[in-house]
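[1] Structure for this input, please:
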Amino acid sequence: MSEMFQTYERQYQELVSGLKQGCVAAGALNEDQRRPKVPELKTALDEGDSLIRRMDLEARGLQPPQKTAFLGKLKNYKAELTNLKREVKMMSMGAGAREQLLEGGQFTTSQEQRVQLAAATDRMYQTGDRIREGKKVLVETEELGVSILQDLHRQREVLQHSKNTLHGVDDNIARGKVIIHNISRRITRNKYIMAGLIIFLLLAILVIATGKRHQG
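    Predicted structure coming up:
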């Protein structure tokens, strides 16, 4: 379990390193140049969320010493990712500038085209956000399904172990019955032998007594 956590942790650290570099590079661009970079950064943030959920799932299945240490790491990773989300969100904000442009009341053809393009881009971003949310739900559902399957597998192993134990008890009972039957047969045989000996002794005593009587 801890090996899986460490694997996810390495993937997360590589992802965050790339995210930080991407944020720095995007921050140096103007708004038009920066806009196409934002969806890529958001996709990377979603991957970071997915890795954190997987690390959390692995950490909660560990024993207390490791569990506490790994959950402490996760707390720092979540805070780090939250800061990156805030930074990316700041990069994607352009609504205020467009509102000021609309309130001016006078547009050139180029300005109108830019406003229409900005509105279309916003719709595209919203659609992308909904798709990412859908993917996130699918990942969470998949993780829940994996967890349920693992629980069912453990329960199956417990039931199989109980079944094997019951088979062992049945075998012991069967052997016990055989032993008791053999003992019963021996007791019965010994009774017959004792009865035969007693009869033989009585007959011998009777013969001896009869012989003495005739001699007298």
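
[2] okay, CA-based contacts and neighbour counts for the rest of this
    Fine.

[3] so Lys163 is in which element?
    helix 109-215 (DSSP states H and E).

[4] helices or strands next to that helix in the packing?
    Applying 3 or more C-alpha pairs under 8 Å, 6 or more residues apart in numbering; DSSP states H and E, one finds that helix 109-215 makes contact with helix 37-59.

[5] The helix it packs on versus helix 109-215: what angle between them?
    The directions of helix 37-59 and helix 109-215 differ by 10 degrees, with axes from the mean of the first three to the mean of the last three C-alpha atoms, to 10 degrees as the criterion.

[6] Check the offset of helix 37-59 from the chain's centre.
    Mean C-alpha position of helix 37-59 versus that of the full chain (C-alpha atoms, centre = their mean, to the nearest Å) differs by 18 Å.

[7] Which positions within that helix qualify as buried?
    Neighbour counts using 16 or more other C-alpha atoms under 10 Å place 37-39, 41-42, 44-59 of helix 37-59 among the buried residues.

[8] List the contacts of it.
    Surrounding helix 37-59, the residues in contact under the criterion C-alpha atoms under 8 Å, 6 or more residues apart in numbering are 1-2, 4-5, 8-9, 11-12, 15-16, 19, 22-23, 26, 66-67, 70-71, 74, 77-78, 81, 84-85, 88, 91-92, 125, 128, 132, 136, 139, 143.

[9] Restricted to helices, list the residues you listed.
    The helices in this structure, assigned by DSSP state H, contain 2, 4-5, 8-9, 11-12, 15-16, 19, 22-23, 26, 66-67, 70-71, 74, 77-78, 81, 84-85, 88, 91-92, 125, 128, 132, 136, 139, 143 from these.

[10] and for comparison, fold this next one:
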Amino acid sequence: MSSDFEGYEQDFAVLTAEITGKIARVPRLPPDEKKQMVANVEKQLEEAKELLEQMDLEVREIPPQSRGMYNNRMRSYKQEMGKLETDFKRSRIAYSDEVRNELLGDDGNSSENQRAHLLDNTERLERSSRRLEAGYQIAVETEQIGQEMLENLSHDREKIQRARERLRETDANLGKSSRILTGMLRRIIQNRILLVILGIIVVITILMAITFSVRRH
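    Okay, the predicted model is just below:
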């Protein structure tokens, strides 16, 4: 499973490097090329998001005791993704202002004010997005902790059940052993009684034989 995750990591690194280079080129391209480049970057950003989702699914399959390192790496990748989206938004704003100035012949003063206003709104949206992302991350970590607790409780329950089964088997074996020992003791006692009776019979027989012999003489 870790090999799949590392493969996604490599694809994500290559893709984000390409996106970064293209975002930097957007403001310097002619209008037609800029439009095509913007569409290309949007497509690659969607591909990067899909890679993050695949990586997130892979992390969920990792055993809880080994998941912490991968969660830290995922947080770093998500932060990088957020920065790319912010840079792309700013690049698109600059591109939109430039195209509008070329079409309308604006002197740039009102455009600069609008651009500043848009950038301010973009930063506000970005802060809200970061807060939402932080809330989502907390929810994911809480879910993971809950899953780990349920797994631990399940393991403890299985251990308790196995211990109870072993106790039942031990009790059954002890009961069986007790019955066997009791039977053995009974047989020993019976055998001893028989030996005593046989000894008495032998003694009486000998005494009778001696008495009979004395009388004959």
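
[11] TM-score for the pair, please.
    Here the TM-score of the superposed chains, computed with TM-score structural alignment, normalised by the length of the first structure as the reference length, equals 0.63; 190 aligned residues with a C-alpha RMSD of 4.6 Å.

[12] related to what we said a few turns ago, average gap between the helix holding Lys163 of the first structure and the second structure?
    In the superposition against the second structure, helix 109-215 of the first structure averages 1.8 Å from its aligned positions (mean C-alpha distance after the TM-score superposition for the first structure).

[13] measure Leu118 of the second structure to Ser111 of the second structure for me?
    Separation of Leu118 of the second structure from Ser111 of the second structure (C-alpha to C-alpha, to the nearest Å) stands at 10 Å.

[14] I'd assumed Val88 was in contact with Lys23 of the first structure.
    Quick fix: residue 23 of the first structure reads Cys, not Lys. Yes - checked against C-alpha atoms under 8 Å, the pair Cys23 of the first structure and Val88 is within contact range at 7.1 Å.

[15] quick one, which of these two is more surrounded?
    Between Cys23 of the first structure and Val88, counted using other C-alpha atoms under 10 Å, Val88 has the larger neighbour count: 22 against 18.

[16] Identify the residues contacting that one.
    Contacts here follow C-alpha under 8 Å, 6+ apart; on that basis Val88 of the first structure touches Cys23, Val38, Leu41, Lys42.

[17] could I get those residues as JSON lines with distance to Ala209 of the first structure?
    Below are the contacts of Val88 of the first structure laid out as JSON lines (distance: C-alpha to C-alpha, whole Å):
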{"residue": "Cys23", "distance to Ala209 of the first structure": "125"}
{"residue": "Val38", "distance to Ala209 of the first structure": "125"}
{"residue": "Leu41", "distance to Ala209 of the first structure": "121"}
{"residue": "Lys42", "distance to Ala209 of the first structure": "119"}
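
[18] quick revisit: of the contacts of helix 37-59 of the first structure, grab the buried ones for ChimeraX.
    Applying 16+ other C-alpha under 10 Å to the contacts of helix 37-59 of the first structure leaves a buried subset, and the ChimeraX line that selects it is:
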select :5,8,9,12,15,16,19,22,23,26,67,70,71,74,77,81,84,85,88,91,92,132,136,143
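
[19] Could you find the closest non-adjacent residue to the residue nearest the centre of the second structure?
    Residue closest to the average C-alpha location in the second structure (C-alpha atoms, centre = their mean): Pro64, at 3.8 Å. By the measure of C-alpha to C-alpha, 6 or more residues apart in numbering, the closest residue to Pro64 of the second structure outside its immediate chain neighbours is Glu148, 6.5 Å from it.

[20] just to revisit the earlier point, would you mind measuring from the residue nearest to the centre of the second structure to Glu33 of the second structure?
    Per C-alpha to C-alpha, Pro64 of the second structure is found 48 Å from Glu33 of the second structure.

[21] Equivalent analysis for Asp56 of the second structure, please.
    35 Å.

[22] what do you get for Lys78 of the second structure?
    In this structure, Lys78 of the second structure and Glu33 of the second structure are separated by 29 Å, where distance is defined by C-alpha to C-alpha.

[23] With Val26 of the second structure instead?
    When C-alpha to C-alpha is the yardstick, Val26 of the second structure and Glu33 of the second structure sit 8 Å from each other.

[24] And the two? Which one has more around it.
    Neighbour tally, Val26 of the second structure and Glu33, criterion other C-alpha under 10 Å: the higher count belongs to Val26, 22 against 11.

[25] quick one, what contacts the equivalent of the more buried one over in the first structure?
    Structural alignment places Val26 of the second structure opposite Leu29 in the first structure (criterion: TM-score structural alignment). Leu29 of the first structure sits next to no residue when contact means C-alpha under 8 Å, 6+ apart.

[26] Is Leu29 of the first structure in a helix, a strand, or coil?
    coil (DSSP: H, G, I helix; E, B strand; the rest coil).
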